[in-house]
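Q: Need coordinates for the following:
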Amino acid sequence: MQSHRIAFVIFEGFQSLDLVGPHEVFQQAGGYDCTIVAPAAGGVRAESGLPLHASNGVAGLPPSGFDTVVVVGGMGVYSARRDPRLTAWVTAAARTTRRVASVCSGAFLLAETGLLNGRRVTTHWARAGRLAREYPAVTVDPDPIFIRDGRIWSSAGVTAGMDLALALVEEDQGQQVALEVARQLVLFLRRPGNQSQFGVGLWSMQPTTDPVRDAVAAIHADPGARHDIADLAAHAGLSPRHLQRRFAAELGVPPGAYVERVRVEAAQRALENTGDPVDVIARRYGFGTAETLRRSFHRRLGVAPSDYRDRFRSTTGEHR
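A: Presented below is the predicted three-dimensional model:
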């Protein structure tokens, strides 16, 4: 088996899971030679206080000969990106490597080198606004869990780095190996990159008044029920126009968009945990037809329902 050399770039104050998660994916897959490089060899402390020994410093490690460079994130990245030794090493390594990746706020260090100029990238949703402001030449999309733009890969925070690593394994060794690694590491899913970082409760604000809470509770209690604005207004005890305004103000999304996202997530769970046909799931959760469900899945997740379900099947074809 061909060995792929991977350099993990860390620094004082790195996020330990940004390193350990992807590292474990590569080690489980086999065929990877992982090297950890820091600004200087020796002890490096994660932002959580976890100590780690870096065998290599940038001064003593030639930047050539790597297949992939992965820059991890962490609060220390804001200082690390100002270290000319570190940015010079990453820039030099990027000239010869096949691909370059960032996990979470590691995108800030890559952006500092100019490697992300003109690229579409993602990062942790809480850091996306700052990345876009400080590096206007970079197109920042805060929604996907990871993005590939040419040979540049980027991911959202912490556990999304494992999804990114699985995608790299899939590119190198095929889907079967990636799925086996996911099963061995008990990962919930080998998620497609376009899947949103946000689940219900993260992608919207929380309601602040009882009428809007009542409307939201009705949606979650039965996603497949009729939830047009008149029905929701009846649950809230408000006029449709008043609810429309209050709903958007309190949750940050209009009622129709909220209903669709809740229905999509209900359909996701059904696809994950049952063998019910797609058209049955579509009717159960208020989409009416399989085609309407398919359009909603493509809009929200970037995949078809059947492809989404396939990613939950074990290698024996059984549903998890």
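Q: CA atoms for contacts and neighbours, from now on please.
A: Will do.
Q: can you give me the strands in this structure?
A: 4-9, 32-38, 42-45, 51-54, 56-57, 68-71, 99-103, 120-121, 139-140, 146-149, 152-155 (DSSP state E).
Q: Which among those is found nearest to residue 265?
A: strand 146-149 (19.2 Å; CA to CA).
Q: one more to line up against the first:
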Amino acid sequence: MSVAFIVFDGFQSMSLSALPVFEYANATAGEAVYETVVLSEHGGIVRSSMGLSVVTEPFDDQVFDTVIVGSGDSVIEAAPPGLLAFVRDHARTARRTASICSGAFVLAQAGLLDGRRATTHWNYAPALQARYPSIQVDADRIFVVDGSIWTSAGMTAGIDLALAMVENDLDADKARRVAQTLVVYHRRAGGQSQHSTLLELAPKSDRIQTALTYARRNLASPLSVEQLADAARLSPRQFSRAFRAETGQSPAKAIENLRLEAARIMLEDSRHTLDQIAGQTGFHDGRRMREAFLRVFGQPPQVFRRRAKYETGVS
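A: From the prediction side, this is the model:
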């Protein structure tokens, strides 16, 4: 299967971070399943936004199985006509046409996203939606698959998109082994949120960070303030005061958000029952988990599971 990565002057070098996924898929499969090539309109050396230079081959009439458009601010307003023509023409013959991050603007300018669901980096999503109202922009997704068109969020989400392609082409076990080889901590399903609860909490001290790490590893436990304070080596009063000062949330609210995030990931990326997920994430039963989902997301857990099945049911 031939995979063409499309770059242009000023592309973001992280766009190419998905390349090793296909390299190690070959190694995992024990054969050359994928053949990759980096293309640009005129070929030759192309410089990234930070000065990294890559040698590319020029556009031609070769038919590719998969075409992946890289990211870069230079194509958000107006991509080069030659790039748009290439993407538009090859989308008719390729099995898959994809974009990474702001590469979605190239697909949109080429008319490939009209009437489709798509995503991009959360920071660019409002502009994409405003400029192309016919697109159903899902700003809180790692990647979205709509027919033959695949779009991904910010840079590292391209790795998740490529892993999903490998799973679709080969099987889930091989995709998991590729992720392990690349030391990907957690292979994210497409429906997973672009936002991380721990990143949003952003604790400033090691003690609060230690308490949150302890909580994330022990979500099935009650996780009282006393337990968290002990993990942070603070008194309960000191811990509660420091926690709110550093995160802007109470410990109880932060733990609920961690539980919701973990439950949402399990809903989207496992076959556990709702009660099993509730037990493993500290909600104890499906009813309490449902109440928390409705309160925070406005939707029950089953909606997230159905959406994930729809988005990853591409084989």
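Q: Show me where the stretch 201-320 of structure 1 has its helices.
A: Shown for the stretch 201-320 of structure 1, the helices assigned by DSSP state H, counting those that start in this stretch span residues 210-221, 229-236, 240-251, 255-273, 278-284, 290-300, 305-310.
Q: hang on, the earlier thing: and the strands of structure 1 as CSV, adding distance to residue 171 of structure 1 and mean neighbour count?
A: As requested, the strands of structure 1 are exported to CSV (distance: least, CA to CA, whole Å; neighbours: other CA atoms under 10 Å):
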stretch, distance to residue 171 of structure 1, mean neighbour count
strand 4-9, 12, 21
strand 32-38, 13, 19
strand 42-45, 31, 16
strand 51-54, 28, 15
strand 56-57, 27, 18
strand 68-71, 12, 25
strand 99-103, 11, 27
strand 120-121, 19, 23
strand 139-140, 24, 19
strand 146-149, 12, 22
strand 152-155, 12, 27
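Q: a markdown table for the ones you listed, including distance to residue 277 of structure 1?
A: Listed next are the strands of structure 1 as a markdown table, based on distance: least, CA to CA, whole Å:
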| stretch | distance to residue 277 of structure 1 |
| --- | --- |
| strand 4-9 | 41 |
| strand 32-38 | 40 |
| strand 42-45 | 50 |
| strand 51-54 | 49 |
| strand 56-57 | 53 |
| strand 68-71 | 40 |
| strand 99-103 | 36 |
| strand 120-121 | 35 |
| strand 139-140 | 37 |
| strand 146-149 | 29 |
| strand 152-155 | 32 |
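Q: Count the residues that sit near the nearest residue to residue 292 of structure 1 once chain neighbours are set aside.
A: Spatial nearest neighbour of residue 292 of structure 1, chain neighbours left out: residue 282 (7.7 Å); criterion: CA to CA, 6 or more residues apart in numbering. Residue 282 of structure 1 has 23 neighbouring residues, counting by other CA atoms under 10 Å.
Q: which stretch among the helices of the stretch 201-320 of structure 1 comes nearest residue 104 of structure 1?
A: helix 290-300 (21.4 Å).
Q: Mind giving me the packing neighbours of the closest one?
A: helix 255-273, helix 278-284, helix 305-310 (3 or more CA pairs under 8 Å, 6 or more residues apart in numbering; DSSP states H and E).
Q: Dump the ones you listed into a markdown table; add distance to residue 224 of structure 1 as well.
A: As requested, these are arranged in a markdown table below (distance: least, CA to CA, whole Å):
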| stretch | distance to residue 224 of structure 1 |
| --- | --- |
| helix 255-273 | 7 |
| helix 278-284 | 6 |
| helix 305-310 | 17 |
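Q: Look up how far residue 104 of structure 1 lies from the residue nearest the centre of structure 1.
A: Ranked by distance to the mean C-alpha position of structure 1 (CA atoms, centre = their mean), the top residue is residue 145 at 1.6 Å. Residue 145 of structure 1 is 10 Å from residue 104 of structure 1, where distance means CA to CA, to the nearest Å.
Q: The counterpart of residue 162 of structure 2 in structure 1: how many residues sit nearby?
A: Alignment note (TM-score structural alignment): residue 162 of structure 2 maps to residue 165 of structure 1. By other CA under 10 Å, 24 other residues sit near residue 165 of structure 1.
Q: List the single closest residue to residue 165 of structure 1 in space, sequence neighbours excluded.
A: residue 22 (5.2 Å).
Q: For residue 70 of structure 2, the count of nearby residues, please.
A: Counted with other CA under 10 Å, residue 70 of structure 2 comes out at 27.
Q: the helices in the stretch 1-150 of structure 2, which residues?
A: Going by DSSP H, counting those that start in this stretch, the stretch 1-150 of structure 2 shows helices at 19-29, 81-91, 104-109, 125-131.
Q: State the span of structure 1 onto which the last one is aligned.
A: In other words, helix 125-131 of structure 2. Counting by TM-score structural alignment, helix 125-131 of structure 2 corresponds to 128-134 in structure 1.
Q: Go ahead and confirm residue 208 of structure 2 touches residue 243.
A: Yes - the pair residue 208 of structure 2 / residue 243 is scored as a contact, 6.4 Å apart, by CA atoms under 8 Å.
Q: aligned partner of residue 97 of structure 2 in structure 1?
A: Residue 97 of structure 2 maps onto residue 100 in structure 1, by TM-score structural alignment.
Q: Kindly apply the preceding question to residue 172 of structure 2 instead.
A: So, by TM-score structural alignment, residue 172 of structure 2 is matched to residue 175.
Q: for residue 72 of structure 2, same thing?
A: Per TM-score structural alignment, residue 72 of structure 2 is aligned with residue 74.
Q: Hmm, its match is touching residue 13, no?
A: Yes - the criterion here is CA under 8 Å, and residue 74 of structure 1 meets it with residue 13 at 6.0 Å.
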